[in-house]
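> based on what follows, work out the 3D shape:
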Amino acid sequence: MPGLIGKKIGMTSIYDASGKNVPCTILEVGPCVVTQVKTLEKDGYEAVQLGWGDKADHRTSKPMKGHFDKAGVSPKKRMVEFTGFDRELKAGDELKADEVFNEGDFVFVIGRSKGKGFQGVVKRHGFAGVGQATHGQHNRLRAPGSIGAASDPARVFKGMRMAGQTGNKRVTVENLQVMKVMPEEGLMVVKGAVPGHKGSTLVIRK
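Purely as a prediction, here's the structure:
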């Protein structure tokens, strides 16, 4: 699937053709530069490696510095492989948002969700808690309740919804409609919300 790398700018809302106010997310997409073209003969599969975001030379390892020098590009912060581009690309080529996406397209947006730290079952899984505040319940309002059976099976089943680390996971949101592409500003507006905080890096695929 072809795509590009970008970052989340923030949310807004726009009016669609029917006059309905639609919540949207503004993304800064590209420009991305081709850092490597992988071939079936040499690598065993076909793909195009794209780099996004400039990175200081002193923060780049020597092997990666050589990798970028071979492609004739400056060091990049993030690299992702894509397939399915409709034109032949070579190392050093630059891709912008309007060259890959069009208004009306449906895209997948991949990012890392906001980290919430260690949370209980009410916030993490939407539990209601145990009982009400009456009838002697003084410390069970946000408790998980029973987590297993008695002597049979005498264990807690794997995958039980319990307290733990919440967020900070790779999340893919599918079928977000591209509402607007602004090539001059390098921006793209998609319908709905995408994972991550403002300024977080995203992968946008068709």
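
> every contact and neighbour count from this point should use C-alpha atoms.
Fine.

> what helices and strands are in contact with the helix ranked longest in the chain?
The longest helix of the chain (DSSP state H) is helix 62-71. Secondary-structure packing of helix 62-71 (3 or more CA pairs under 8 Å, 6 or more residues apart in numbering; DSSP states H and E): strand 32-38.

> count of neighbours near the closest residue to residue 178 other than its chain neighbours?
Nearest non-adjacent residue to residue 178, counting by CA to CA, 6 or more residues apart in numbering: residue 190, 4.4 Å away. By other CA atoms under 10 Å, 26 other residues sit near residue 190.

> A strand includes residue 190, no?
Yes: counting by DSSP: H, G, I helix; E, B strand; the rest coil, residue 190 falls inside a strand.

> just the buried residues of the next helix-or-strand element following the longest helix of the chain, please?
Note on helix 62-71: by DSSP states H and E, the next helix or strand toward the C-terminus is strand 76-82. By 16 or more other CA atoms under 10 Å, the buried positions in strand 76-82 come out as 76, 78-82.

> quick one: the helices in the protein?
40-43, 62-71, 97-100, 121-125.

> so what touches the first one?
Right, helix 40-43. For helix 40-43, the external contacting residues (CA atoms under 8 Å, 6 or more residues apart in numbering) are residue 46.

> how many neighbours does the closest residue to residue 60 other than its chain neighbours have?
Distances taken as CA to CA, 6+ apart place residue 75 nearest to residue 60, at 7.0 Å, with adjacent residues excluded. By the criterion of other CA under 10 Å, residue 75 has 24 neighbours.

> second chain to compare with the first, below:
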Amino acid sequence: MSAILAKKLGMTQLFLEDGTVERVTVLEAGPCPVTALRTQERDGYTAVQLGFGAAKEKHLTKPELGHLKKADAPPVRHLVEFRDEGEGLEVGATVTVEAFEVGDKVKIAGTSKGKGFQGTIKRHNFSSGPKSHGSHNVRAPGSIGASAWPARVMKGIRGPGQMGNKRITQKGLEVVRIDADQNLLIVRGSVPGPRNGVVEVRTDG
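Predicted coordinates:
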């Protein structure tokens, strides 16, 4: 398995050699320095910690700078651990897009776009009510209670509330093209989060 941190640059389309059009997302993946390795004997689990995103030293705390200096890594803005990864890697090494190959299936995790407080129609795809004959129930969710039992609103119903701004993992994406010179990873389909958002890329399976 392979893993890397990336920045979502946006979506576009590619014309492949057979003339088909692919809707793709362009990711700026790596280079990611290996800043720590977790082992079963010492930490109780196996993982690799990768850094991403150049930062100024003044924007990091002294403990963060000391941790990165110990790993001989430059100042980075993001540190993320990938469980059950890191085989064949050493602290101080660098992970690049060349860890992936065209045709690899990947899963990408990120924080979805926040859409604020939304009603049930937008948030849960409820149907709207009648819009004529004096109806006052156009976008309201309708009755949500029960009868004499339980005489309250059950927990877990789909109601209005905050939409988005959650960790989402998109599976089954395929690597369409790799540009190692510009650290670009181009995958088929959409990826969670806004432009310039940081996402985690792992091989799927």
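
> got TSV for the buried residues of strand 76-82 of structure 1, with distance to residue 104 of structure 1 too?
Output for the buried residues of strand 76-82 of structure 1, formatted as TSV (distance: CA to CA, whole Å):
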residue	distance to residue 104 of structure 1
76	30
78	27
79	26
80	24
81	24
82	21
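
> and which of the residues you listed is nearest residue 119 of structure 1?
residue 78 (30.3 Å; CA to CA).

> need the nearest residue in space to residue 142 of structure 1, chain neighbours excluded.
Residue 142 of structure 1 sits nearest to residue 129 (CA to CA, 6+ apart), 4.4 Å away.

> do residue 124 of structure 1 as well
residue 166 (6.3 Å).

> wait, what's in contact with that neighbour?
By CA under 8 Å, 6+ apart, residue 166 of structure 1 lies in contact with 115-119, 124.

> how far away is the residue of structure 2 positioned farthest from its centre from residue 34 of structure 2?
Distance to the chain centre peaks in structure 2 at residue 133, reaching 46.1 Å (criterion: CA atoms, centre = their mean). Taking CA to CA, to the nearest Å as the measure, residue 133 of structure 2 falls 66 Å from residue 34 of structure 2.

> same check on residue 93 of structure 2?
For residue 93 of structure 2, the distance to residue 34 of structure 2 - CA to CA - is 5 Å.

> ok, these two, which is more surrounded?
Counted by other CA under 10 Å, residue 93 of structure 2 and residue 34 do not tie: residue 34 has more neighbours, with 25 against 14.

> tell me the contacts of the more buried one?
48-51, 71, 73, 89-95.

> same thing but at 6 Å, please
For residue 34 of structure 2, the contact set (CA atoms under 6 Å, 6 or more residues apart in numbering) comprises 49-50, 91-94.

> equivalent analysis for residue 188 of structure 1, please.
For residue 188 of structure 1, the contact set (CA under 6 Å, 6+ apart) comprises 26-27, 180-182.

> and it, what pairs with it in structure 2?
Aligned by TM-score structural alignment, residue 188 of structure 1 pairs with residue 185 of structure 2.

> return the distance of its match relative to residue 99 of structure 2.
Residue 185 of structure 2 is 11 Å from residue 99 of structure 2, by CA to CA.

> quick check: the gap between the aligned partner of residue 155 of structure 2 in structure 1 and residue 170 of structure 1.
Aligned counterpart of residue 155 of structure 2 in structure 1: residue 158 (TM-score structural alignment). Using CA to CA, residue 158 of structure 1 is found at 21 Å from residue 170 of structure 1.

> next, work out how far apart residue 79 of structure 1 and residue 129 of structure 1 are.
44 Å.

> quick one: the longest helix of structure 1 to structure 2 mean distance?
Using mean CA distance after the TM-score superposition for structure 1, helix 62-71 of structure 1 ends up 1.3 Å from its aligned counterpart in structure 2, as a mean over the superposed pairs.

> contacts for that helix, please.
Contacts to helix 62-71 of structure 1, defined as CA under 6 Å, 6+ apart, come from residues 35, 75, 91-92.

> next one: stretch 143-153 of structure 1
With CA under 6 Å, 6+ apart as the test, stretch 143-153 of structure 1 has contacts from 129, 156.

> end to end on that stretch, go ahead and measure it.
End-to-end for stretch 143-153 of structure 1, by CA to CA: 23 Å.

> would you mark the buried spots in that stretch?
For stretch 143-153 of structure 1, by 16+ other CA under 10 Å, it's 143-144.

> from the contacts of residue 188 of structure 1, which is closest to residue 4 of structure 1?
Nearest member of the contacts of residue 188 of structure 1 to residue 4 of structure 1, counting by CA to CA, is residue 27, at 11.1 Å.

> residue in structure 2 matching the closest one?
So residue 27 of structure 1 corresponds to residue 27, using TM-score structural alignment.

> alright, that wraps it up for me.
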